[in-house]
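Enquirer: the following comprises the amino acid sequence and a computationally predicted model.
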Amino acid sequence: MSEVQIASMACARKKKAFRILNAIDKMQLAIFVLLLLIYIVTEGFLNDLRAKSFSNFNGNKSFGVSSAIDPAQPLYLQGDELIYDSRREKVTARGNVEITFNNYILTADQIVYDQSANTLSASGNVVLRDPKGDITRTERITLTDDFRDGFIQSLSIIGRDQSRITARRAVRRDGRVTEFELGKFTPCVHDPGKPPLWCITADRIIHDADAATITYLDTTFDIMGVPVVYLPFFQHPDPSVKRRSGFLLPRFSSSEDLGFTLETPYYFAFSRSYDLTFNPLYTARQGMLWRGVWRHKLAFGNIRGQYYIKFAGIDQSYEDLPNNDSNLDGWRGSFETRSEFSLSSWWNFGWDVTIESDDTFRRFYKMDNILQTDRVNSIHFTGLSDRNFFQVKGYHFGGLLLSDSDASESRVHPTVDWNYIVGAPVFGGELSWTVNALSMSRNLAFNDINGQYFNTDTSSQRLIGSMRWRRRFIDPFGITYTPSVNLRGGILNYKNAVDPTSNTLIDQETVTRGVMSASLLASYPWLAHSQSTSHVIEPIGQIIGRTSDVRQIDLPNEDARSIVFNDTNLFELNKTSGFDRVETGTRVNLGLQYTFQSNSGGYARLLAGQSFHLSGKNIYEYNTGNEPSVNVESASKILTENNGLEDRTSDYVLGAYLAPSQTFSLIGQGRFDDKELSLRRADVTARFLYGPTAITSTYTYTASDPLDLSVEDQQELLGTAILQLADHWRFLGSLRYDIDESSFRSHDIALQYSDDCFILTTKYTETNTNNKDIISDRTIMLYFALKHLGEFKYRTDALDHLLVENQDQ
């Protein structure tokens, strides 16, 4: 962790400065604080290691606290020639000399041990390895015989992470303080004949191992051997330090909505298990945004976990906002907290909760994705083993769209899911069961069929259980049969719920229902081999017989409102997404699958199929109600209209999974109209991976609905790319393009330089989203990071969320 250490005289100056600040306006405040920060840096009190480990670089410790020295340990000396001078009490060793003491290893061409002075003098190709693994190279060194103190000439110290200090001479005192004269420090890998990319040069460098600090006096910061910045004093923690209280590097930015901004984070390292980062953001146009993050790691017996709390708030003037919304005047803010705790090898507990003053605060200040449409808070208790799953989870839902009412929210308290598979075979097959329990309430505002407005509290509860048995057989001809029996029952209770068929209230009602089903899945794979490839053609058929109809159409539907019919759920017993709707009647599913595999690793799989509803109630049916035989149930909107299963004969589905080589793969899923063969839905993703180059592209298409003119064609293209241009240089980019509107929803491009000790990134981002006080935005960001010294950012927009940090890719 980086820090700014401020001496007592500097603290007094700051107190006086803060008294002056009360008398100046906002713009003067920004200028004054900026000048103050420049003063702090130039006076040398900057001490900047990040609170979080800088993951882009090797995290090995070096130059750390010295190991305790035990003087009772013996000193071992060996060499090609040993000369003992009893009169002068000196032992001279020559040729391949090595001394081992307390995990220190000293090698040299010659070592003289002076027993009377208790010193060791080594000369010629001297190498000293300390217990931490750091290596000191020099031509001459003088040490006390306990290796605590010493004097070195013309030395080079190499840490385990290749950080390097070179100096003309050095003196070690008290076994902990090493002072270097005319020294240089750099974490860059040594390249003979070339200056390091960056280094710190100083008349004196003082390393205090106990305090874990490196101090520089009369310092210049050099880039490629050229001095660029002079500091009379500079100090930072040595590379062994991960965290320490202090100021972090400031961040500057400018924005049309916020104006000039300045962020001066301060990190509080209270202990190894908890800390606080206080990072207020001053904005010239919106005022001071107070922010902070509290992090805490906990351990109680076998319980391990961590949580964090983020807070943000601002005294907002609505006249400063783009839409001048007076409802947003005054205090705005939010609290966000997340956690995850491991209770045992199977059980865990956690929460994800955000509380905010209004729908747009977090998105306007870019603490959330600007495309987010819902606020979902949750708390869970989960058990997961190899085959079984149990979870108790509570939810709170709130809408963030313009059409959502602030009063329209729902609470799940809670939902319980239990999936269990019996370990031992039952009648030679697998027996499993699923249990779901739900208690839900919501505040609902709507207009009924007569146009009357209602705003009421609704509630619903349900308990649903299902048991399934299945077994697999293979006959002598190679045909595979999988029979299955499924029993499902449930009890549902509603109060003030809305009947979707009439848009009227259900005052109070309890409903029980049950469905019994039996199915048979059969497949007949045909296999063909060659010397280098294999081919499998597999016809697949399935018939499912269920209860012809149960009551569900006029009951609320909370969790089964959408369906994406494709090859992945063609042979599912129930294609709905939740528990509030269940398939009934008799259905046949047919498909043909082809699989190809080559010895070189190439792979392809194609699956085409169709579904047929033979009898009973088709819950996917959607009609206009004009036909004389159509009743209220079939005329209502059961699920998403034009879902591909609304007729007795479904649309065709096709899935293609291609991987001709390790560098390229393609996944495509399509649904085609059963009468005209026109494309109704498509999802295609292509990936190209070659060394450090990675390109991913996704295309989605949903056709318009002939029964609902408000639903138009929707086409979107998403792409990401990482291209290695040269050694240390790469290009990064992403886009989201609306094909129908011929416009970019968002896109960004970045150019990055990265090596072992330095990262530089420039990035441009543009978003085109308008919602209340959220408007389109453009951002340019400059980011650089120095190993062991921290990072710096400048951007034309302080809204951090818009820039996806690609440095860790």
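Expert: On my side now, so go ahead.

Enquirer: alpha carbons only for contacts and neighbour counts from here, please
Expert: OK.

Enquirer: which residues touch residue 382?
Expert: 347, 348, 349, 389, 390, 391, 392 (CA atoms under 8 Å, 6 or more residues apart in numbering).

Enquirer: recalculate using a threshold of 7 Å.
Expert: 347, 348, 349, 390, 391, 392 (CA atoms under 7 Å, 6 or more residues apart in numbering).

Enquirer: for these, which one is nearest residue 121?
Expert: Checking the contacts of residue 382 against residue 121 by CA to CA gives residue 348 as the nearest, at 59.6 Å.

Enquirer: once you drop chain neighbours, what's closest to that closest one?
Expert: residue 342 (4.4 Å; CA to CA, 6 or more residues apart in numbering).

Enquirer: please report the distance of that neighbour from residue 689.
Expert: Per CA to CA, to the nearest Å, residue 342 is found 35 Å from residue 689.

Enquirer: secondary structure element for residue 762?
Expert: Secondary structure assignment for residue 762, by DSSP states H and E: strand 758-767.

Enquirer: residues of that strand that come out buried?
Expert: The neighbour-count check on strand 758-767 (16 or more other CA atoms under 10 Å) flags 758, 759, 760, 761, 762, 763, 764, 765, 766, 767 as buried.

Enquirer: wait, which of those is closest to residue 651?
Expert: residue 767 (36.6 Å).

Enquirer: rewinding a little: how about residues contacting the helix or strand following the strand holding residue 762?
Expert: Proceeding C-terminally, strand 758-767 gives way to strand 777-786 as the next helix or strand, assigned by DSSP H and E. If you take CA under 7 Å, 6+ apart as the criterion, strand 777-786 is touched by 757-768, 791-797.

Enquirer: quick one: strand 777-786 to chain centroid distance?
Expert: Taking CA atoms, centre = their mean, to the nearest Å, one finds the center of strand 777-786 at 19 Å from the center of the full chain.

Enquirer: stretch 378-395 now?
Expert: So, by CA atoms, centre = their mean, the centroid of stretch 378-395 is 21 Å from its chain's centroid.

Enquirer: end to end, how far does it reach?
Expert: 4 Å.

Enquirer: kindly report the same for stretch 595-609.
Expert: Using CA to CA, the two ends of stretch 595-609 sit 15 Å apart.

Enquirer: one more structure, for comparison:
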Amino acid sequence: MRQFRALPALFILLLAFSLHAGPSRAQTDSALQDAALLVADQVLVENDNRLIATGNVEALYDGTRLTAARIIYDQDSDSLTLEGPIYITDPEGNVLSAETGEVDSGMRNGLLRGARMVLDQQLQLASVEARRVEGRYTQLSRVAVTSCQVCGNNSAPLWSIRASRVVHDQTERQLYFENAQLRILDVPVFYLPYLRLPDPTLDRARGFLIPSIRSTTLLGFGIKVPYFIPIGDDKDITLTPYLSPVTRTLEARYRQAFRYGNIELNGAITRDTLISDGARGYFFVTGSFTLPRDFKLKFNIKTTTDDAYLNDYDYSGANRLKSDLTVSRFRRDEMISASLRHYEILSDSESNATQPSIISSAEYERRYFPRFGGEIRLGAELHNHFRYSTLDVDSDDDDTLVDGRDVTRLNADISWRDRWTLAGGIRAGALGQLWIDRFWVSQDSTRPANVSQLTPAVAVDLRWPWARAGVNGARWLIEPIAQAGWIGGERVQVTNDESTRPEFDEGNLLSLSRFPVPDRRERGYTSALGLRILRDNPAGLTAGLTLGRVWREEDDSDFTRSSGLSTATSDYLLAAHIDTSNGLVLTARSLFDPADQSVAKAEARAIWSKGLMDLGAAYVLLPTDPDEDRDQAQSEWSFDGKYQFTNNWAASAETRYDFADQRFAKTGLDIEYQNECAVVNFSASRSYASSDSLVPSTEFGLTVALKGFSTGGSAGEYRRSCR
């Protein structure tokens, strides 16, 4: 018996099986490594050099699977003649089908007639013939390409690309088109002599990304065409020219991944007709890295050439830019953090010279558990804020905008706390604390240059939790809370630079000092009462309510009116949340005084997510408060929502309305159509700027993405069936 060269294990086993069993379904076991496997209903051998397999033929070789109605192997030419329907599936899952063809025994070279190729179960390429070359290239002639579902010969796809020749590089995962013609519903709309596109299995390919059309009242009608450039596996850059009658802008994004972190740079440079003096632009950098000994490094740098640029080009709506660098480490019983921040103000109402622009701080906290019980905490903070202004604060100067005060403070504290369970299930807690503060003040003749203080404090609290299990797995908790405390010492002569926006909420109801920063501390005797009610049911309604009030020895003028703490008896704090099983979540918080029926502050948020709909609404009320530089009340309502009308159509909208000014702050509408082969997105928005440096603008946007290529996203989840 002669041995076949190309597929030795396959044909020896097949021949032996056929001689003993006669014409029937023949198959090999998991043959030798790098050998082939053949399954067929019938196998015949002619003249010791020709093998014919017919009936449900399947061949496996080197990860490639071939199925056909009939395969003829000729040993002299070392080739396979195939009769269809033929399907060849490579190790990546790409499918090549044909009617007839000839390939070599390794299925690396050959010619297929009436070929159809499907990449990643998405992109379809139909051609008159396909030629396989070196197991890497597939050359298709007279090709029609689409990822749309085509039903029947008379059904035109939403989009297709016709080309005289297409080459698929399986190694580089690229598609090269010659004489490419883009068609919409079979109507030619665009022609390119040469075109290169990544196949759907490639995530990062050099080339153009999805362009977008943008039209605004400020910049006119323009187009953005991003170009992506991979630089190895760890970094890439995206360049996006933005052209309109008003502007010539080049946007850029650079990303790089390191072994222990990553960095991203975003920026743009512009020449436009909005201003006459030179170029405009912005530059943002973000990054994070893991350092030795569990430390983390994070940084964020932002800058721009002028106050209006970011708003004009819709890069950011912030009224100030915050740059920061932070090194931190958080462990179970230890916290270390050091940061450096810089603020750049973009609004007309504030000055970069007189606002704290450079802020540095370092914090440390450690806790211990001594043998005698309880917990000991040690903490320290070093802080400095710097103003660019070099003018001294003079009490005789009526112009407070020239303040140049700089402050450095060192705050340290030591505390001990413990908790016990008393008779009847009452939980009792005790706290003893000592603060040590030192302040250095410069460029402020109205205050001492440096001061120090020691502040002792003690507090006891009682909690009486009542718990009950309800029906259907619900659990109830009702917990009255009471606290009594004392804070000693006298307030030193340090200007309130940082604790200018104190908040009274459920998080600091039992705090000994409700100022956000230790440049201020409460003094004297204090007490608090609260009630917490909680219903928890994972399968039904979960709700919570917190009610509280604080009493102090005397009024504190450093608390603002809207903080709810400006008088010795605080406003009532009411906070509630509701979470239903049908996707509705409600949260609300309010400070109100029943004596004069006034509301110091109120906010509410509602979210409803169910089925095809996602809705969100929020309301914020802030009354007038000269201490917080708010000369008129702020009352704003916002809404955002999305509704999926069908599997293909969706719409989303957002709006903000200022009740105090009786005007819209921003409105927007977004409509999206998506099917198995395309995504079309149309957006419209209107910004109503209130600053003198910002101009109201209306913007329209349109993007169209063709699915099936790596730039257009997956097409599989919207695949439909033909009836």
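Expert: Done, it's in. Keep in mind it's a predicted model, so treat the numbers as computed, not measured.

Enquirer: now for the buried residues of strand 758-767 of structure 1, which pair is the farthest apart?
Expert: Among the buried residues of strand 758-767 of structure 1, 758 and 767 lie farthest apart (CA to CA), at 29.3 Å.

Enquirer: coming back round to it: need the buried residues of strand 758-767 of structure 1 in a markdown table with distance to residue 654 of structure 1, can you?
Expert: What follows is the buried residues of strand 758-767 of structure 1, written out as a markdown table (distance: CA to CA, whole Å):
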| residue | distance to residue 654 of structure 1 |
| --- | --- |
| 758 | 48 |
| 759 | 45 |
| 760 | 45 |
| 761 | 42 |
| 762 | 42 |
| 763 | 39 |
| 764 | 39 |
| 765 | 36 |
| 766 | 36 |
| 767 | 34 |
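
Enquirer: closest to residue 151 of structure 1 out of these?
Expert: residue 758 (32.6 Å).

Enquirer: the strands in the stretch 351-500 of structure 2, which residues?
Expert: 358-368, 375-386, 406-421, 427-442, 450-463, 466-469, 475-487 (DSSP state E, counting those that start in this stretch).

Enquirer: turn those into a markdown table, columns for distance to residue 284 of structure 2.
Expert: Formatted as a markdown table, the strands of the stretch 351-500 of structure 2 follow (distance: least, CA to CA, whole Å):
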| stretch | distance to residue 284 of structure 2 |
| --- | --- |
| strand 358-368 | 18 |
| strand 375-386 | 23 |
| strand 406-421 | 28 |
| strand 427-442 | 33 |
| strand 450-463 | 38 |
| strand 466-469 | 52 |
| strand 475-487 | 45 |
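
Enquirer: so for residue 208 of structure 2, which of the ones you listed sits nearest?
Expert: strand 358-368 (40.9 Å).

Enquirer: mind listing the strands for the stretch 251-400 of structure 1?
Expert: For the stretch 251-400 of structure 1, the strands defined by DSSP E, counting those that start in this stretch cover 251-255, 259-263, 266-268, 274-278, 281-283, 287-300, 303-316, 330-342, 347-356, 374-384, 389-399.

Enquirer: for residue 747 of structure 1, which of the ones you listed is the nearest?
Expert: Closest among the strands of the stretch 251-400 of structure 1, using CA to CA: strand 251-255, at 18.2 Å.

Enquirer: next SSE after the biggest helix by length in structure 2?
Expert: In structure 2, assigned by DSSP state H, the helix with the most residues is helix 8-21. Once helix 8-21 of structure 2 ends, the next helix or strand along the chain (criterion: DSSP H and E) is strand 26-27.

Enquirer: check which element follows that next one along the chain.
Expert: Sequence-wise, the next helix or strand downstream of strand 26-27 of structure 2 (DSSP H and E) is strand 36-40.

Enquirer: any idea how far that next one is from the chain center?
Expert: 49 Å.

Enquirer: wait, which of the strands of the stretch 251-400 of structure 1 is closest to residue 141 of structure 1?
Expert: strand 266-268 (40.3 Å).

Enquirer: what does the closest one rub up against?
Expert: 51, 245, 246, 247, 248, 275, 276, 277, 278, 279.

Enquirer: looking at those residues, which is nearest residue 696 of structure 1?
Expert: Nearest to residue 696 of structure 1, judged by CA to CA, of the contacts of strand 266-268 of structure 1 is residue 51 at 33.1 Å.

Enquirer: picking that back up, turn the strands of the stretch 251-400 of structure 1 into a markdown table, columns for distance to residue 164 of structure 1.
Expert: Putting those into a markdown table (distance: least, CA to CA, whole Å) gives the following:
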| stretch | distance to residue 164 of structure 1 |
| --- | --- |
| strand 251-255 | 29 |
| strand 259-263 | 32 |
| strand 266-268 | 28 |
| strand 274-278 | 31 |
| strand 281-283 | 37 |
| strand 287-300 | 33 |
| strand 303-316 | 36 |
| strand 330-342 | 40 |
| strand 347-356 | 44 |
| strand 374-384 | 48 |
| strand 389-399 | 52 |
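
Enquirer: for residue 663 of structure 1, which of those strands is the nearest?
Expert: From the strands of the stretch 251-400 of structure 1, taking CA to CA, the stretch that ends up closest is strand 374-384, at 34.4 Å.

Enquirer: which bit of structure 2 covers the closest one?
Expert: On structure 2, the counterpart of strand 374-384 of structure 1 by TM-score structural alignment is residues 320-330.

Enquirer: average offset of that stretch relative to structure 1?
Expert: Here the mean offset of stretch 320-330 of structure 2 against structure 1 after fitting is 1.7 Å, by mean CA distance after the TM-score superposition for structure 1.

Enquirer: same question, stretch 190-198 of structure 2
Expert: Taking mean CA distance after the TM-score superposition for structure 1, the mean distance separating stretch 190-198 of structure 2 from the aligned residues in structure 1 is 3.7 Å.

Enquirer: so what touches that stretch?
Expert: With contact meaning CA under 7 Å, 6+ apart, stretch 190-198 of structure 2 is reached by 173-182, 205, 709-710.

Enquirer: now those in a markdown table, with secondary structure, distance to residue 588 of structure 2 and neighbour count?
Expert: Shown next, in a markdown table, are the contacts of stretch 190-198 of structure 2 (DSSP: H, G, I helix; E, B strand; the rest coil; distance: CA to CA, whole Å; neighbours: other CA atoms under 10 Å):
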| residue | secondary structure | distance to residue 588 of structure 2 | neighbour count |
| --- | --- | --- | --- |
| 173 | coil | 53 | 17 |
| 174 | strand | 54 | 21 |
| 175 | strand | 55 | 20 |
| 176 | strand | 58 | 18 |
| 177 | strand | 59 | 23 |
| 178 | strand | 62 | 19 |
| 179 | strand | 62 | 15 |
| 180 | strand | 58 | 23 |
| 181 | strand | 57 | 21 |
| 182 | strand | 54 | 19 |
| 205 | coil | 48 | 19 |
| 709 | strand | 46 | 26 |
| 710 | coil | 44 | 18 |
